[in-house]
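*Asks:* Give the three-dimensional model of this entry:
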Amino acid sequence: MQPVKAFLFDLDGVIVDTAIYHYQAWRRMANELGFDISEEFNEGLKGVSRMDSLELILAHGNVQLPEEKKQELATLKNQWYLELVSRMTPTDILPGVPAFFAQVREAGLKTALGSVSKNAGLILERIGMTGQFDAIIDGNKIAKGKPDPEVFLKGAEELGVQPAECVVFEDAVAGIESALRAGSFAVGLGSPDVLTKASMVFPSLENVTVSQILARL
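*Replies:* All right, here's what the predicted structure looks like:
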């Protein structure tokens, strides 16, 4: 096994939880189209790109629209979402994240963000964490969403390390698959019943230590 040189992090559900804002914006859009979506349905959209999420929602509501209208709706949804996330502050950082990042720095490990969100930069700025990453890979830098490995392959490349030297932290099934396809280790944050392919699973980063993770790889 190669020594671990870098930790790569998804954003939503790992560092912050913006799922509620996505849900509120998507639900508003669905309501305007004449149907509703539940929080359970929204869970299935985690880690899925904006256009793919829109397709799933339209199929759920049995609504068919021309491509131009879909682009218009995706843009509108994003505007509503941005209105919500622009109010975020450092208090929105999930419990345990600042302490864990302090340990990562102390251990001399490199860090990268690996998110399909095109708004990742704005969110990091709002919560004051931009400076915590040596590389930021978001939806503006990739052509393929998760479970394609592109986001984590690019992260390793920008850090100057091999994918096999990286540990990826993810809360979504698609993200875990993306990490594994990149050839990295995958640490799941959430339920072990859901994130079955992860090397190890924790409820969150709270009370997790870097040494604990490295010892279990």
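*Asks:* Please count neighbours and contacts with C-alpha atoms only from this point.
*Replies:* OK.
*Asks:* Now the element after the helix or strand hosting Trp80, going C-ward?
*Replies:* Per DSSP states H and E: Trp80 is located in helix 67-85. Reading on from helix 67-85 to the C-terminus, the next helix or strand found by DSSP H and E is helix 97-106.
*Asks:* Please compute how far that following helix lies from its chain's middle.
*Replies:* Mean-position distance between helix 97-106 and its chain equals 19 Å (Cα atoms, centre = their mean, to the nearest Å).
*Asks:* So what touches that helix?
*Replies:* Phe7, Ile15, Lys110, Gln132, Leu205, Glu206, Val208, Thr209, Val210 (Cα atoms under 8 Å, 6 or more residues apart in numbering).
*Asks:* Now do the contacts for the second one.
*Replies:* With contact taken as Cα under 8 Å, 6+ apart, Ile15 is in contact with Phe9, Ile93, Leu94, Val97.
*Asks:* which stretches of this structure form helices?
*Replies:* 19-32, 39-43, 50-60, 67-85, 97-106, 120-127, 150-159, 173-182, 210-216 (DSSP state H).
*Asks:* export these to CSV and tack on distance to Gly114 and mean neighbour count?
*Replies:* Shown next, in CSV, are these (distance: least, Cα to Cα, whole Å; neighbours: other Cα atoms under 10 Å):
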stretch, distance to Gly114, mean neighbour count
helix 19-32, 16, 18
helix 39-43, 19, 13
helix 50-60, 16, 16
helix 67-85, 19, 15
helix 97-106, 15, 15
helix 120-127, 9, 19
helix 150-159, 6, 23
helix 173-182, 9, 24
helix 210-216, 19, 11
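*Asks:* re the thing from before, dump the contacts of Ile15 into a markdown table; add distance to Val104 as well.
*Replies:* Formatted as a markdown table, the contacts of Ile15 follow (distance: Cα to Cα, whole Å):
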| residue | distance to Val104 |
| --- | --- |
| Phe9 | 12 |
| Ile93 | 17 |
| Leu94 | 16 |
| Val97 | 10 |
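*Asks:* nearest to Thr196, of those?
*Replies:* Phe9 (18.4 Å; Cα to Cα).
*Asks:* one more to put side by side:
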Amino acid sequence: MFYQKKVIIFDMDGTLIDSVGIWNIVDRELIAQLGGETLPELHIQQRRDELLRSFSHAQDAYIEYCDFLAQTYHAPFSKDVIRSMRYAIAQHYLKNVIDFKPDAHTLLYYLKEQGYQLVIASTTSQNILNIYSNENDAMRQKVDFEKTFSLILGRELVSKIKPHPEVHQFIMQELGVQPHECLVVEDSLVGVEAAQNAGIDVITIRDTYAQTDEPELRKRSIAYFEDFNRLLLHVKEELGQS
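*Replies:* Got it, this is the predicted structure:
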């Protein structure tokens, strides 16, 4: 699985960090500010995921999502204003609440020590990734982003977000590697599809907010792990260092 790989590509939200539930809370607060009804967080998540998938070829999928909210709730705000409102609500969570999943940072350090190049390929904005790496004290204490990752890529880098393979194609071109030399670590179906569309092997880490997709994730990934501790144990065993 890791043998003869050179580059390990990690998704961020839901994979390395516990954040999907936070974005559900943010969007629930946003909808309330727009005068919308109180919706279950799972419903908000499922609708957001479906919309982002449908907007994946748009220049900015998240601005289109905000436009959908504006139209749905007849908001007296532009989509740009609504995106700013969403970002303002998220500030506290981004800086003070979101953290790495248990043992994720341990796996990152181990893989780095073994000589792998590590990359973050996320559909979140570069600005938010910068908050994680520069302003979130809990995350900064665990990982030196600049030293750990060869590339940290947000959604602005590409014109088409996952499940389109553009971000992975960019990574391979930038680092001079082929699909068989890469491995993607994901948590969602859209992420798994992006890796497969790029011809790259993909493994899945369980995320609470992707439970309904677990059978399909297991089917479409070369391996499925309940947590990072189990993945770390597998890597050490595979590399003969257990």
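*Asks:* Show me which of the contacts of helix 97-106 of structure 1 are buried.
*Replies:* Buried positions within these, assessed by neighbour count (16 or more other Cα atoms under 10 Å), are Phe7, Ile15, Lys110, Gln132, Leu205, Val210.
*Asks:* if you look at those, which of them are in strands?
*Replies:* In strands, defined here by DSSP state E, the members of those are Phe7, Lys110.
*Asks:* Grab the two from the buried ones among the contacts of helix 97-106 of structure 1 that are most spread out in space.
*Replies:* Farthest pair in these (Cα to Cα) is Lys110 and Leu205. Separation: 17.3 Å.
*Asks:* what angle sits between the helix holding Trp80 of structure 1 and helix 19-32?
*Replies:* Here helix 67-85 of structure 1 points in a direction 140 degrees away from that of helix 19-32 (axes from the mean of the first three to the mean of the last three Cα atoms, to 10 degrees).
*Asks:* if we can go back for a sec, wait, which of the contacts of helix 97-106 of structure 1 is closest to Val151 of structure 1?
*Replies:* Using Cα to Cα as the measure, the one of the contacts of helix 97-106 of structure 1 that approaches Val151 of structure 1 most closely is Phe7, at 13.4 Å.
*Asks:* List the residues that contact the closest one.
*Replies:* Contacts for Phe7 of structure 1 were tallied using Cα under 8 Å, 6+ apart; they are Val104, Leu109, Lys110, Thr111, Ala112, Cys166, Val167, Val168, Phe169.
*Asks:* which of those also appear as contacts in structure 2?
*Replies:* Retained in structure 2 (both residues aligned by TM-score structural alignment, their matches' Cα atoms under 8 Å) from those: Leu109, Lys110, Thr111, Ala112, Cys166, Val167, Val168, Phe169.
*Asks:* Tell me the one of the residues you listed nearest Phe185 of structure 1?
*Replies:* Val167 (4.7 Å).
*Asks:* corresponding residue for that closest one in structure 2?
*Replies:* Taking TM-score structural alignment, Val167 of structure 1 has Leu183 as its aligned residue in structure 2.
*Asks:* Might one say that that match is in contact with Lys5?
*Replies:* Yes. Contact criterion Cα atoms under 8 Å: Leu183 of structure 2 and Lys5 qualify, at 6.8 Å.
*Asks:* what about Cys166 of structure 1, neighbour count?
*Replies:* Number of residues near Cys166 of structure 1 (other Cα atoms under 10 Å) recorded here: 30.
*Asks:* do you know how far it is from Gln212 of structure 1?
*Replies:* 16 Å (Cα to Cα, to the nearest Å).
*Asks:* do the same with Ile176 of structure 1
*Replies:* Ile176 of structure 1 is 19 Å from Gln212 of structure 1, where distance means Cα to Cα.
*Asks:* likewise Gln103 of structure 1?
*Replies:* Using Cα to Cα, Gln103 of structure 1 is found at 11 Å from Gln212 of structure 1.
*Asks:* related to what we said a few turns ago, tell me which of the helices of structure 1 lies nearest to Gly188 of structure 1.
*Replies:* Per Cα to Cα, nearest to Gly188 of structure 1 of the helices of structure 1: helix 173-182, 7.1 Å.
*Asks:* what about the closest one, how far off from structure 2?
*Replies:* For helix 173-182 of structure 1, the mean deviation from structure 2 after alignment is 0.7 Å (mean Cα distance after the TM-score superposition for structure 1).
*Asks:* what's the counterpart of His92 of structure 2 in structure 1?
*Replies:* Checking TM-score structural alignment: His92 of structure 2 goes with Glu83.
*Asks:* Can you give me every residue that contacts the residue lying farthest from the centre of structure 2?
*Replies:* Going by Cα atoms, centre = their mean, the residue of structure 2 most distant from its centre is Pro76, 31.1 Å out. Neighbouring residues of Pro76 of structure 2 by Cα under 8 Å, 6+ apart: Ala70.
*Asks:* State the distance from it to Ile82 of structure 2.
*Replies:* The gap separating Pro76 of structure 2 from Ile82 of structure 2 is 10 Å, by Cα to Cα.
*Asks:* so what sits against both of the two?
*Replies:* Ala70.
*Asks:* Quick check: end-to-end length of stretch 154-163 of structure 2?
*Replies:* Termini of stretch 154-163 of structure 2 sit 14 Å apart (Cα to Cα).
*Asks:* so it corresponds to what in structure 1?
*Replies:* Using TM-score structural alignment, stretch 154-163 of structure 2 lines up with residues 138-147 of structure 1.
*Asks:* Could I get the buried residue list for the matching stretch?
*Replies:* Neighbour count says stretch 138-147 of structure 1 has Asp138, Gly139, Ile142, Gly145, Lys146, Pro147 buried, by 16+ other Cα under 10 Å.
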